[in-house]
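Q: return a 3D structure for these sequence lines:
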Amino acid sequence: MSGEQAGAGPMATDFNNMGVQDMMKLYYSRLFPHQEMYKWLAYGNDGKHPKSDGTFFQRREFCFTLDGDIFVRYQSFKDGGEMAAALKDRCPSKIDIGPVYNVDPQRRAAYQGSGQGFSPLERELVFDIDLTDYDDVRTCGKEGHICGKCWPLMAAAIKILDAGLRQDFGFQHVFFVYSGRRGVHCWVCDERARKLTDEQRSAIANYFAVYKGQERGVAKLALSLDDHPAIARAYELLREAFEQRILPEQRLLEDEQQAQAVLAYLPNDAIREEVQRRWQHRSGSEERWEALVEAVEEEADALEVQGRKRQGGGDAPRAAGKAMRKALKDIVCAYTYPRLDMEVSKKMNHLLKAPFCVHPKTGKVCVPIDPDHAWEFDPDAVCTVGGLLNQLNSSSGGAVQGEEPWRATDMSQAVDTFRACFLDELQAEVKAGLAEKARQAAAEPTLAW
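A: Below you'll find the predicted structure:
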């Protein structure tokens, strides 16, 4: 069935009963926002401005995963129309986006051995966060599981990354995408970010790498007794998220294994025993956390008082008091700080799945996320390809002439979020930049021969 037939009139098909790959031709023909994707990835270089680079988009690498897990790398397209035609024709189960190279990646063989070579020139700074990396702190499920109880872990990661990228690095064009199953991708698209070297990308990724894995059941954390301002800001946000969302949703201190894992962060047996004694009279996770905090802070206060009373030897008790309070920060950050796939961020030529792909197992669309409403995002309510096609089918008789077909479906909300949170502001900036280049060129004195 062609895309044109799909829009001709109502059909009896229930697309929710079809396989995901069977629906991809209709999806790419009727629902995929080709124009928005082209506007983004062209960065104003669409040939409509005298100072635009007509080769820019064609030097971008796309990788198609075809049915049967066949990977086709180094795809390129001269413009958005050619990209749209290729998607409709080949119907990839996944689209990955790579860098912009110095030459058309499809013609790379022609430059082998030449002085020009084949190398990436720019690529968005990207981050990948997957809920499977939180399996040691989730009680609601493991591996491919995702639900409203563990989504706050992803929302917290979005908040930390968004604040850090904007406030600490000054980036403006940042957007987040639900991966379609159990994770989140972040794209940083400022020109300065796109031209970072691998070393600079690695440095930025390490800046956010507070969580560094596990050792003997306890998280290794790049935290000190004295907070870096960015850590202090993150901890304030994460403690609220931990206490109000993650702790009650995951019921961490009602699960015996998790409760013992939390106690392992306390500095000595005496405080652990005191907390367990207080827990005998507390039942829920929130009540038990309050008891733990009370015990730790009382002990820290006592140590600091002891340090003030000592003449010339108060440093050790004061340091012990600081370490006691740091244990609270360690617990919160161990359970909530973003756990990044570092390798994705470090290399310019790393591929990352494109927004608006359809996850082949869940059928969910990789929709943009408004970071201001990250807590409210519901992964269970994300539009699916089958649901979108059913909406398109039921509304096709009343479609508005000349309007993109996806406007009659929930895809419109996803595209509107993409525009409002990212694309519109980016487009305004790149157009202003091209106009400024034109003004500068016009102002240059012409040489008289």
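
Q: drop to CA atoms for contacts and neighbour counts, all remaining ones
A: Noted.

Q: quick one, helices of the stretch 251-400 of the chain?
A: Taking DSSP state H, counting those that start in this stretch as the test, the helices found in the stretch 251-400 of the chain are 256-263, 269-279, 285-309, 315-336, 342-346, 385-395.

Q: export the ones you listed to TSV and tack on distance to residue 217?
A: Shown next, in TSV, are the helices of the stretch 251-400 of the chain (distance: least, C-alpha to C-alpha, whole Å):
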stretch	distance to residue 217
helix 256-263	7
helix 269-279	16
helix 285-309	19
helix 315-336	11
helix 342-346	21
helix 385-395	41
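
Q: to residue 106, which of these lies closest?
A: Taking C-alpha to C-alpha, helix 342-346 is the member of the helices of the stretch 251-400 of the chain nearest to residue 106, at 23.2 Å.

Q: list the buried residues of the closest one.
A: Within helix 342-346, the residues that count as buried by 16 or more other C-alpha atoms under 10 Å are 342, 344, 345, 346.

Q: counting by contacts, list what that helix packs against.
A: strand 125-130, helix 198-207 (3 or more C-alpha pairs under 8 Å, 6 or more residues apart in numbering; DSSP states H and E).

Q: for residue 154, find the nearest of the helices of the stretch 251-400 of the chain.
A: The closest of the helices of the stretch 251-400 of the chain to residue 154 is helix 315-336. By C-alpha to C-alpha, the value is 8.8 Å.

Q: could you list the buried residues of that closest one?
A: Buried, per 16+ other C-alpha under 10 Å, within helix 315-336: 317-318, 320-336.

Q: would you do the same for the sequence below? I want to compare the two.
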Amino acid sequence: MPHSTVTDPVAPSSPTEEDSVLPDAPPHAVDEVKEEREEADENEQEDGDTIREAPKADVKLEDIFNDDDEDDDEFSSSGAATAKVESSPPAAPLQLAPAAKYTDPEVMLAFYQRLFPFRYLFQWLNHSMKPSNDFGHREFAFTLQNDAYLRYQSFPTGDLLRKDILRLNPSRFEIGPVYTANPRDRKTLRKSTAFRPIAKELVFDIDLTDYDEIRTCCDKANICHKCWSFVTMAIKVVDAALREDFGFEHIMWVYSGRRGAHAWISDKRARNMDDQKRKALAGYLELIKGGAQSGKRVNVKRPLHPHLARSLDILKDHFQRDILEDQDPWAEPQKAERLLQLLPDKALNDALRKKWDTAPGRSSTSKWADIDALAKSGASKTLDGKALLDAKQDIVLEYTYPRLDVEVSKKQIHLLKSPFVIHPKTGRVCVPIDTRRLAKFDPLGVPTVTELLGEIDEYDGRDLREEGEGKKAQDYEKTSLKPYVDYFRSYVAGLLKDEKGVKREREDDDAMEF
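A: This is a model prediction of the structure:
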């Protein structure tokens, strides 16, 4: 169903200076745009559609400062669902799963009321316990249940964001940059240049559809454990580069909810990077270029850059197990011909082709071993051993190196889906990925929203029967979402600790000035 177009009564009828200085970011998170383009009846909103802005929320003094509370009891228990949100209904036994669909508005509302970690989201984007412009001037964008899309929403506190989400009950929402002014006030500014993005987490996007030419187990929006290994490889390589080559520490990987992952880098140095620096960093990590028919897709200089040498070291075991064994990419004759095109010696290629023609069904693992075996046998008198080694390294990189959508990373203005929202196609929560347990992360085992609500029902029923004593569990603690929220909480705590240190150093420097 196409997104509905909502008319803004104050939108200009022709391009203005503001439009030329600050073009609209893509209307939806990039991974969702790509996957919904595959289905003609669910195309994303076109650039020409007018975007509606919600009315400004009434702000009370107590709302602005209540996020300074050190109490972590943000998540409602079943007995007191939304004490801080005046307009929300009281929580009754859910009894929504398994019959309810995750797209049902009442399911989404129950999720936002009981499970979404608004407090930690606020702290993460605000970089402090006390409200600041890092959060207050941040853009949020909501996709409503009727497919209307609201851009340039902003909130002084996390609690006000929570109130508006409970009021609007969006199917998902996205996070944009911090601006020089409140995004809601952008049309009141005398000069359009006075409203511009000044900070945003550095982000990266990995999408398995970019691997369709080399993965053999699935295609398009489908994934399995075999092809998820491509995402695992990409996370290992990109995470190592960001930490070791650029010194970033606060890197959070988030499952997209369907077939990919996003990286959010929250170090202050990363947030303050301008578009030129973001483009340069994205270019540093980009290796796979060109389309499927573009011939050799990896051409790297020798000696290898230290980043690529490290990447090969990370990827070599994955190549043997996840590519040769699980994907078996050259099992079919036409795909084996693709492998031969990547090798540097015609005589060796002829010998390999002859061997494989006489042994149909030969596995990719065996074909890869045949390369060295025939090279050592003297099948080619003109073979350059170093050129063959270089070609084999390039092949390993082509089949294992991250395939990033670098356009997502290049501009501050890009919007990206918030962690912990519900993916509209799968019902799964977009949970953070603990890289310390990366190999154990199961995208198909991530809980769906209806499963989570069912777990609350089951826990509450058991709790009533047992009538246990002690502190009443928060709703997320009753579900399989708990380890993901706990990981997010720990990540945010580390970020806030470092931000306090940066602030203290700045204050000390100011105090020394005479």
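
Q: just give me the match in structure 1 for residue 439 of structure 2.
A: Under the alignment (TM-score structural alignment), residue 439 of structure 2 maps onto residue 375 of structure 1.

Q: distance-wise, check its match relative to residue 157 of structure 1.
A: 11 Å (C-alpha to C-alpha, to the nearest Å).

Q: of those two, who's got more company?
A: Higher neighbour count among residue 375 of structure 1 and residue 157: residue 157, with 22 against 19, using other C-alpha atoms under 10 Å.

Q: I'd say that one and residue 333 touch.
A: No: if you go by C-alpha atoms under 8 Å, residue 157 of structure 1 and residue 333 don't touch, sitting 11.0 Å apart.

Q: packing partners for the lengthiest helix in structure 2?
A: In structure 2, with assignment by DSSP state H, the single longest helix is helix 482-511. Packing partners of helix 482-511 of structure 2 (3+ C-alpha pairs under 8 Å, 6+ apart): helix 118-126, strand 432-433.

Q: so what's the residue sitting furthest away from the middle of structure 2 up against?
A: The C-alpha centroid of structure 2 is most remote from residue 381, which lies 49.9 Å away (C-alpha atoms, centre = their mean). Residue 381 of structure 2 makes contacts with residue 347, as judged by C-alpha atoms under 8 Å, 6 or more residues apart in numbering.

Q: can you tell me, leaving aside adjacent residues, what's nearest to residue 217 of structure 1?
A: residue 261 (7.1 Å; C-alpha to C-alpha, 6 or more residues apart in numbering).

Q: gap between that neighbour and residue 114 of structure 1?
A: 58 Å.

Q: which one of those two has more residues nearby?
A: Each of residue 261 of structure 1 and residue 114 has its neighbours counted (other C-alpha under 10 Å); residue 261 has more, 19 against 9.

Q: that one against residue 214, yeah?
A: No: contact criterion C-alpha under 8 Å: residue 261 of structure 1 and residue 214 do not qualify, at 11.7 Å.

Q: setting aside sequence neighbours, what's the nearest residue to the equivalent of residue 430 of structure 1 over in structure 2?
A: Aligned by TM-score structural alignment, residue 430 of structure 1 pairs with residue 499 of structure 2. Nearest non-adjacent residue to residue 499 of structure 2, counting by C-alpha to C-alpha, 6+ apart: residue 127, 6.5 Å away.

Q: counterpart of the one you found in structure 1?
A: By TM-score structural alignment, residue 127 of structure 2 lines up with residue 43.

Q: for that match, what are its contacts?
A: By C-alpha under 8 Å, 6+ apart, the neighbours of residue 43 of structure 1 are 426, 427, 430.

Q: before we move on, the earlier item: let me know which of the helices and strands packed on helix 482-511 of structure 2 is tucked in deepest.
A: strand 432-433 (a mean of 22; mean count of other C-alpha atoms under 10 Å).

Q: after superposing, tell me the mean distance of it to structure 1.
A: With mean C-alpha distance after the TM-score superposition for structure 1, strand 432-433 of structure 2 departs from structure 1 by a mean of 0.9 Å once superposed.
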